[in-house]
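Asks: Fold the following for me, if possible:
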Amino acid sequence: MRKIIVICFMWLVVQPTYSIANEWPKIKSDSLLKLFKMMEPFEVLDKIYVGYIDVKDCYYNEEVKPYLLKWLDKEAYFEYLNKDYIKLAFINDRECSISKIKGWLNQHNQGHLIDTVMKTPELFKVYLDSVIDDVTKYKRKSFFQNGGRLPGQAIYFHALLKLPESYEILRRYWKEDGGKINSKYFDAMLAMHDPEAISKYNSYLDSAIKNVDLSPLYDARKKTYNVYVYGSYALELRLKLLRVTHKSWYSLVNYFYCPYNISLLYLPVYEDTCFRFSNNDFVLRIIDSAENMEYEPYEELEKWSMEVVENIKEFEKAAEPCIKQLMEEELYWKKNMPYYKNEENQ
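Replies: Coordinates of the predicted model:
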C-alpha cells in the first residue's frame, strides 16, 4: 500500500508543465526537490528522464542545487550501487549469504567453524558483515580502477544545466581522464563551451577534413543539429563544416552518396533554427533544393556543394542573427563560468 502511495505522490509532484517554446514537458525544480526529500539522489535519477527537467528553473533554485550536484559525486554513486547490490545479493537472499559465509570461512582456514556459525545468529551476522566488507572493498577497487564512473544521464543533465560548480567538477574529471576527445566527459565540455575543448575539437576536425576521415565528420554532423545541447557552438560548427565537400554517405530513407556540406542543410522545419527562417534568397533556394537531394544525381549535388562554398558568406549572414540570439540566451550561465572573464579581455 505504501508503495502505491509513493508512486501516486511521484506522479503528482512530477506532473510536468508544458512550454510553448519547447513542445516537451518540463519538470520544475520544486517538484524535483520534493522527490529528493523522499528518495536518495541517484534513486530520483533512475526514476525520471532528465531531458524533461526545466534546467533554467533549476539553475536559479539554490535549495535543489546540492542534490543535483550529488549526481556528479562518484563516491555517492558507488555507495548507491553497492547498497543495491548488497541488498539484492545478501540481505534478500539468505541462501547466497550462507554460501558466501562458508566460502569466506574456508578461504580464511576457518572451515571448522561453519556448523557453529550457521547455528548461531549472532555469529552468522558477524561473519556476514565480514563477507560484505570484503565484497565492498573488491567492488570499490574495481569501480575506481579507471577513475570511477557516473551515469550517462547525470553527465548529460549537467551539460544542460551548466552550473559553474558542475563545470569545474566535470572539467576535473575530463582532465583526470587525459583531456581526450573520446572521454565520456568531453561532450559536456563542448556543451559548456570550454575554450580548450572547443579548440581541440576544431583542430581534430581540421585534421579529419584534411585526411578525408569521414567518421569524425559524421559525429560532428549530429552535433551541428543539436542546438539544445551545444547552443551557439552548434551553429558555428555547422558554418565551419559547410566548407567541406567530401563525398559521404547520408540516409533519409535509403543510403545514398551526397557531398558532406549538402547533407548539413537537410533538416526538418522543427529542427532548423537558422537557415530555413532567413530572408536570404540564395540560402533559401539551396535549402529548398536540399529537401529533394535523395532524388538528384550526384553530379547535381556537387554543383550545389560548390555553390555553398563559393557563397559561404551568405550562409554566415543568414546564421548571424540566430547565433547572436543564442549567445544572448546563453549569457545567464556563461557569465558565471571561470573562463568568461578571460574571453572578455581578449
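
Asks: okay, CA-based contacts and neighbour counts for the rest of this
Replies: Noted.

Asks: Wasn't residue 256 part of a strand?
Replies: Yes. Residue 256: assigned to a strand according to DSSP: H, G, I helix; E, B strand; the rest coil.

Asks: got the buried residues for stretch 202-216?
Replies: Across stretch 202-216, burial judged by 16 or more other CA atoms under 10 Å covers 205-206, 209, 212, 214.

Asks: So which of these belong to helices?
Replies: 205-206, 209, 214 (DSSP state H).

Asks: Let's have the residues you listed in JSON lines, adding distance to residue 198.
Replies: Converted to JSON lines, those look like this (distance: CA to CA, whole Å):
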{"residue": "205", "distance to residue 198": "11"}
{"residue": "206", "distance to residue 198": "12"}
{"residue": "209", "distance to residue 198": "16"}
{"residue": "214", "distance to residue 198": "19"}
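
Asks: of those residues, closest to residue 326?
Replies: Of all these, residue 205 has the smallest distance to residue 326: 23.1 Å, by CA to CA.

Asks: Can you verify my assumption that the closest one contacts residue 219?
Replies: No. Counting by CA atoms under 8 Å, residue 205 sits too far from residue 219 to count as a contact (10.2 Å).

Asks: related to what we said a few turns ago, now for the ones in helices among the buried residues of stretch 202-216, which pair is the farthest apart?
Replies: Every pair of these checked by CA to CA; the farthest is 206 and 214, at 11.5 Å.

Asks: what residues are shared contacts of the two?
Replies: Counting by CA atoms under 8 Å, 6 or more residues apart in numbering, no residue touches both residue 206 and residue 214.

Asks: quick revisit: and the buried residues of stretch 202-216, which two are the farthest apart?
Replies: By the measure CA to CA, 206 and 214 form the most distant pair in the buried residues of stretch 202-216, at 11.5 Å.

Asks: mind checking which helix or strand residue 86 is in?
Replies: Using DSSP states H and E, residue 86 sits in helix 74-86.

Asks: would JSON lines of the buried residues of stretch 202-216 with distance to residue 76 be doable?
Replies: Below are the buried residues of stretch 202-216 laid out as JSON lines (distance: CA to CA, whole Å):
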{"residue": "205", "distance to residue 76": "36"}
{"residue": "206", "distance to residue 76": "40"}
{"residue": "209", "distance to residue 76": "42"}
{"residue": "212", "distance to residue 76": "44"}
{"residue": "214", "distance to residue 76": "40"}
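
Asks: Now the second one, please; I'll put the structures next to each other:
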Amino acid sequence: MVARAPLAITIGDPAGIGPEVILGAWARLVAEGHAPAAFVVGGAQLLAGVAEALRIDCPIVPIAEPAEAHLASAAGLPVLAGLDAPLMPGQPSPEGARLALASLQWGAKFALSGVAGGLVTAPIAKAALAAIGWDYPGQTEFLADACARPYRDAVMMLAAPGLRTVPLTVHVALAEVPRLISVDLICHKARITAAALRRDFGIAAPRLAIAALNPHAGEGGQFGDEEARIIAPAIAALRAEGIAAFGPVPGDALFTPRARATYDAALAMYHDQALIPVKALAFDEGVNVTLGLPLVRTSPDHGTAFDIAGKGLADPGAMAAAITLAAEMAERRAAGGG
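Replies: All right, here's what the predicted structure looks like:
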C-alpha cells in the first residue's frame, strides 16, 4: 500500500526538543529502511543548525512544495522552505512561537486538502503561543476547529506497543470527573474509538474495555454508584449497537498483562488513569493519536522539554513511532478510499 501523499511534520516550538527528535527519528527510520514519504513544514536553517550542533547525521533538503518530498527524501529530510526562526534551544520566544503556529496552520491545510497524507505534530508551548494571540487549549482543539468539527469529536488516544487507551475526560480537575462522565459521553467516545480501530488500525471487530471510576468498581455501591448508574448502562447500550464493550473493569486490574490481551483499546474515566500506564510501560514509544477527524494526526506523547533542549539528551523514539503510525494510518485510509 502507498499513501496518497507525503506526511506533513510540524516543527513544534523550535526552542524545545521538537527539532532534535524530528532529526533523530528521521535518521533512525532511514537507517532501518522504514522512512515514509514526508516533509517538515518549515525550519530548514534551524534544523540544519540543530543537526550540526548535535552531530545528527540527517542532511536537510529544502523543497518549494510538498510534492517534491518523494524525490527529495532520497537525499535527506525534505523541509518546506520559507518559514524559519533563530536557533535558541531552551529559550522560547515570539519568533519561535510564530514559526510553530505557521507550521501547524500550514500542516493542517496540507492534510485537509490532501496535499499531505497525514499530520505529525511536534510539541508546542501553549504559553508561548498564547502570548502571540493563539486561543486554543491545545493542538487537538485547533485541529478540530480547522476540520469544522466540535471538540468532543476529536478523541485522544494514547497508543503504545500492546496498549491503547482513551481518556473520557482530559484536562479537568479530578473533582469534576464524576459530574462530567455520562452515558452519552461514554457511548460517543466509544463509537468514535471503535470506528477508528476499524478504519485506521485494521481491526475488524474491536474490543473495548471500559474502566471503572471508583476502587473495586464501586464495591456494590459502597465506594460510589457511578458504575451502576452510568457506566454499566453505557456498556449495555454499546453492546446493543453491536460494539464489543465490557466492564466496568477496576482500574487496578485493567492494565495487567493478562487484561491487556483481552481488549484493543481501554476507555478510561480520567486523564491519569489513561496516561500513567502508557507512560510507565512505553514512555519513549507512546504516541498521541487524534481520532474522529477527517485527517490523520499523530504526535509524540511528550512535551517540549525546554530543560534538555539542545543537549542531545532527548530520545527520538516517540517521534519515530508517531511518524510510523501516521504512515500506517494514511496507507489504510488510502487503501480504503478515504
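
Asks: Report the TM-score for the pair.
Replies: The TM-score (TM-score structural alignment, normalised by the length of the second structure) is 0.30; 182 aligned residues with a CA RMSD of 7.1 Å.

Asks: now, among the ones in helices among the buried residues of stretch 202-216 of the first structure, which is nearest to residue 327 of the first structure?
Replies: Minimum distance to residue 327 of the first structure across these is 22.9 Å, recorded for residue 205 (CA to CA).

Asks: roughly how far apart are that closest one and residue 247 of the first structure?
Replies: Per CA to CA, to the nearest Å, residue 205 of the first structure is found 16 Å from residue 247 of the first structure.

Asks: What of residue 8 of the first structure?
Replies: Remark: distance between residue 8 of the first structure and residue 247 of the first structure (CA to CA) = 54 Å.

Asks: more neighbours, these two?
Replies: residue 247 (15 against 11; other CA atoms under 10 Å).

Asks: Am I right that that one is in contact with residue 257?
Replies: Yes. Between residue 247 of the first structure and residue 257 there is a contact under CA under 8 Å: 6.6 Å.

Asks: so where do the strands sit in the stretch 201-346 of the first structure?
Replies: Here the stretch 201-346 of the first structure has its strands, by DSSP state E, counting those that start in this stretch, at 247-251, 255-259.

Asks: All the helices of the stretch 1-150 of the first structure, in order from the start?
Replies: For the stretch 1-150 of the first structure, the helices defined by DSSP state H, counting those that start in this stretch cover 2-13, 29-36, 41-47, 55-59, 65-70, 74-86, 94-107, 114-119, 121-144.

Asks: want to try CSV for these, with distance to residue 154 of the first structure as columns?
Replies: Formatted as CSV, these follow (distance: least, CA to CA, whole Å):
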stretch, distance to residue 154 of the first structure
helix 2-13, 20
helix 29-36, 14
helix 41-47, 8
helix 55-59, 13
helix 65-70, 9
helix 74-86, 10
helix 94-107, 32
helix 114-119, 43
helix 121-144, 17
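
Asks: Of all those helices, which one comes closest to residue 155 of the first structure?
Replies: helix 65-70 (10.5 Å).

Asks: who touches that closest one?
Replies: Residues outside helix 65-70 of the first structure that contact it (CA under 8 Å, 6+ apart) are 36, 41, 58-59, 76, 165-166.

Asks: picking that back up, got the angle for the helix holding residue 86 of the first structure vs helix 121-144?
Replies: Going by axes from the mean of the first three to the mean of the last three CA atoms, to 10 degrees, helix 74-86 of the first structure is angled at 130 degrees with respect to helix 121-144.

Asks: helices or strands up against helix 74-86 of the first structure?
Replies: Helix 74-86 of the first structure sits against helix 121-144, with contacts defined as 3 or more CA pairs under 8 Å, 6 or more residues apart in numbering; DSSP states H and E.

Asks: Which residues does the helix it packs on contact?
Replies: 78, 82, 86, 97, 100-101, 104, 117-118, 149.

Asks: Mind doing that once more with 7 Å?
Replies: The contact list for helix 121-144 of the first structure, computed with CA atoms under 7 Å, 6 or more residues apart in numbering, reads 97, 100-101, 104, 117-118.

Asks: By neighbour count, which of those wins?
Replies: residue 101 (25 neighbours).

Asks: Nearest to residue 302 of the first structure, out of the helices of the stretch 1-150 of the first structure?
Replies: helix 55-59 (41.8 Å).

Asks: which strands and helices sit next to that closest one?
Replies: helix 152-161 (3 or more CA pairs under 7 Å, 6 or more residues apart in numbering; DSSP states H and E).

Asks: Can you list the buried residues in the helix it packs on?
Replies: Using 16+ other CA under 10 Å as the test for burial, helix 152-161 of the first structure gives 153-161.

Asks: Helices of the stretch 101-250 of the second structure, start to end?
Replies: 126-130, 139-146, 177-180, 183-201, 226, 232-240.

Asks: Make TSV out of those helices and add mean neighbour count.
Replies: Below are the helices of the stretch 101-250 of the second structure laid out as TSV (neighbours: other CA atoms under 10 Å):
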stretch	mean neighbour count
helix 126-130	17
helix 139-146	18
helix 177-180	14
helix 183-201	19
helix 226	20
helix 232-240	18
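
Asks: got TSV for these, with distance to residue 105 of the second structure too?
Replies: TSV is the format used below for those (distance: least, CA to CA, whole Å):
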stretch	distance to residue 105 of the second structure
helix 126-130	13
helix 139-146	9
helix 177-180	31
helix 183-201	23
helix 226	40
helix 232-240	36
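
Asks: I'd like to know which of those is closest to residue 38 of the second structure.
Replies: Closest among the helices of the stretch 101-250 of the second structure, using CA to CA: helix 183-201, at 18.6 Å.

Asks: ok and the closest one relative to helix 232-240, angle-wise?
Replies: Here the directions of helix 183-201 of the second structure and helix 232-240 differ by 40 degrees (the same axes, to 10 degrees).

Asks: elements contacting helix 183-201 of the second structure?
Replies: If you count contacts as 3+ CA pairs under 7 Å, 6+ apart, helix 183-201 of the second structure packs onto helix 232-240, strand 287-291, helix 317-336.
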